[in-house]
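Novice: Got a sequence here, can you model it:
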Amino acid sequence: MLLGLLPGIEVVGAAADGDEAVRLVAELAPDVVLMDLRMPRCDGVEATRRIRAGHPGTEVVVLTTYADDDSLFPALRAGARGYLTKDAGAEEIARAIADVRSGAAGLSPQVQRRLLESLSGQPADPQRTDPQPPGPERPPARAGLSDGLPAGLSAGLPDGLTAREAEVLALIAEGLSNAEIAAELFVSPSTVKTHINNLFAKTAVRDRAQAVAYAYRHGISRSS
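Specialist: Got it, this is the predicted structure:
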């Protein structure tokens, strides 16, 4: 019902389990499948694997209650390009669908953070599932890198990144949305988009998930 109200989205079918999902994809050839993980007979991971193998033109976005490692990583390895939890609102779902259709990844901020934690070997904080909103407990916006990123980076940023672009990249790696980055840095959301477009072009990453991995590889994060 929610999807049917979103502009630009037509719901062409609904499946009760993974086997039916695979059959309907073959019959209806949808652009995107929103996939649950816990289903009878054929679960979401196996259904995703079969869909991506047999119908590569159909992208899969997982929409599930579960965000633990045993759910997240098998789904991504099976070929899911997006992963949302069921508290996602209509705007976040629509954005994930648009992202995967354009070739990007549609990952919620908490999933991006979990991927970064896995890459860095840091344990996930079970008490922190959503990005912290800007407020008095957050550090003030920084004019440069020295306060927010590892020392020495400003002297040798990779791929021609500017100090501000690296700072935006570090906040992406924390899982912040564009609006949250704008509030953090006291700039407009359009300015944040410009920085993101520039840093994506310079680093040759396609989406925020790749940007998170890039930030970790180059030590561009406030936790590094």
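Novice: rest of the way, CA atoms for contacts and neighbours
Specialist: OK.
Novice: And the top helix by length along the chain, what's buried?
Specialist: For the chain, the longest helix by residue count, based on DSSP state H, is helix 189-203. Within helix 189-203, the residues scored as buried using 16 or more other CA atoms under 10 Å are 189, 192-193, 195-196, 199-200, 203.
Novice: next up, for comparison:
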Amino acid sequence: MLQGLVVEDLPASAVWLCDVLEEVFPDMVVRQADCVESGRKTIDAAVPQLALIDLGLPDGSGIELIRKLAHGGQTPHIIVSTIYADDRHLFPALRAGATGYLLKDQSRDRVIKSLRGIAAGEPPLSPRVAQRLLRIFAHEHEEPEVPLSPREREVLTLIAKGFRLPDVAESMGVTRNTAAGYVKAVYRKLNISSRAEAALEASRLGLVGDL
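Specialist: Below is the predicted model of the structure:
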């Protein structure tokens, strides 16, 4: 008997997602959890073959549950079900081990089609997410990534964590002018101009986790 799991704190969304899973997989027993803690306990009781996990939960991020499933020694289908289509949510989820990413504003038919594609080896991705990943892939092939030095990567990580220039300098044990030079070099190499872009680049490069 297939085991499914829906981790969703909004009752109406949870019911909708459970109904979709049961329609796509009639032989699946679908369990529900409404927070990270209950999701953790449900997974400990029985690892599902397929999980739909929301990212914004009352007691934390669904990223924790994604990691737990991805590194648990089995190979379940771990699918994000969220309203967030931005890089700050997409990249950490995929790096944590998510094998699919569906947006909850899609039609029922679209979600069902995406889930049915799993049997054919097709990753369940919302069109907007798939297009974003394709653009990134194309960009990386057109413009090889400029390597950052260890110190520049350290600066980028600190900026992504919200450090201001004086804090960056203090953390690195350098003068403010030296820290400013590192920041300028990072911005130039990555072709960015704001702290928000720096945070996204740090996330994309795997320097920080869920932002």
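Novice: TM-score for these two?
Specialist: The TM-score (TM-score structural alignment, normalised by the length of structure 2) is 0.51; 122 aligned residues with a CA RMSD of 2.2 Å.
Novice: quick one on the thing from earlier: so the longest helix of structure 1 aligns onto which residues of structure 2?
Specialist: Against structure 2, there is no aligned range for helix 189-203 of structure 1 (TM-score structural alignment).
Novice: What residues of the next helix or strand after that helix count as buried?
Specialist: For helix 189-203 of structure 1, the following helix or strand on the C-terminal side (DSSP states H and E) is helix 208-217. Across helix 208-217 of structure 1, burial judged by 16+ other CA under 10 Å covers 208-216.
Novice: would residue 94 of structure 1 count as being in a helix?
Specialist: Yes: counting by DSSP: H, G, I helix; E, B strand; the rest coil, residue 94 of structure 1 is part of a helix.
Novice: What degree of burial does the aligned residue in structure 2 for it show, as a neighbour count?
Specialist: Using TM-score structural alignment, the partner of residue 94 of structure 1 in structure 2 is residue 112. For residue 112 of structure 2, the count of nearby residues is 17 (other CA atoms under 10 Å).
Novice: Residue 112 of structure 2 is in contact with residue 22, isn't it?
Specialist: No: with contact defined as CA atoms under 8 Å, residue 112 of structure 2 does not reach residue 22; the gap is 10.2 Å.
Novice: my hunch is that residue 29 of structure 2 is in a strand, does that hold up?
Specialist: Yes: if the criterion is three-state DSSP, then residue 29 of structure 2 is within a strand.
Novice: Could you measure from it over to residue 48 of structure 2?
Specialist: According to CA to CA, to the nearest Å, residue 29 of structure 2 and residue 48 of structure 2 sit 9 Å apart.
Novice: next one: residue 12 of structure 2
Specialist: In terms of CA to CA, residue 12 of structure 2 sits 22 Å off from residue 48 of structure 2.
Novice: Report the aligned residue range of structure 2 for the longest strand seen in structure 1.
Specialist: For structure 1, the strand reaching the highest residue count under DSSP state E is reported as strand 59-64. Aligned by TM-score structural alignment, strand 59-64 of structure 1 falls on residues 77-82 of structure 2.
Novice: Now do the matching stretch: everything it contacts.
Specialist: 49-56, 66, 69-70, 93, 97-104, 124 (CA atoms under 8 Å, 6 or more residues apart in numbering).
Novice: Likewise for stretch 16-26 of structure 1?
Specialist: 13-15, 39-44, 46-47, 50-51, 55, 58.
Novice: Just the ones of the residues you listed in helices?
Specialist: 44, 46-47, 50-51.
Novice: What segments of structure 2 are strands?
Specialist: 2-7, 28-33, 50-53, 56-57, 60-61, 77-82, 100-103.
Novice: right, so of the ones you listed, which gets closest to residue 184 of structure 2?
Specialist: Closest approach to residue 184 of structure 2 among the strands of structure 2 is made by strand 60-61 (32.5 Å; CA to CA).
Novice: Figure out how far that closest one is from the centre of its chain.
Specialist: 12 Å (CA atoms, centre = their mean, to the nearest Å).
Novice: again, but for stretch 27-35 of structure 1
Specialist: 20 Å.
Novice: which residues of structure 2 does it align to?
Specialist: So stretch 27-35 of structure 1 sits over residues 45-53 in structure 2, by TM-score structural alignment.
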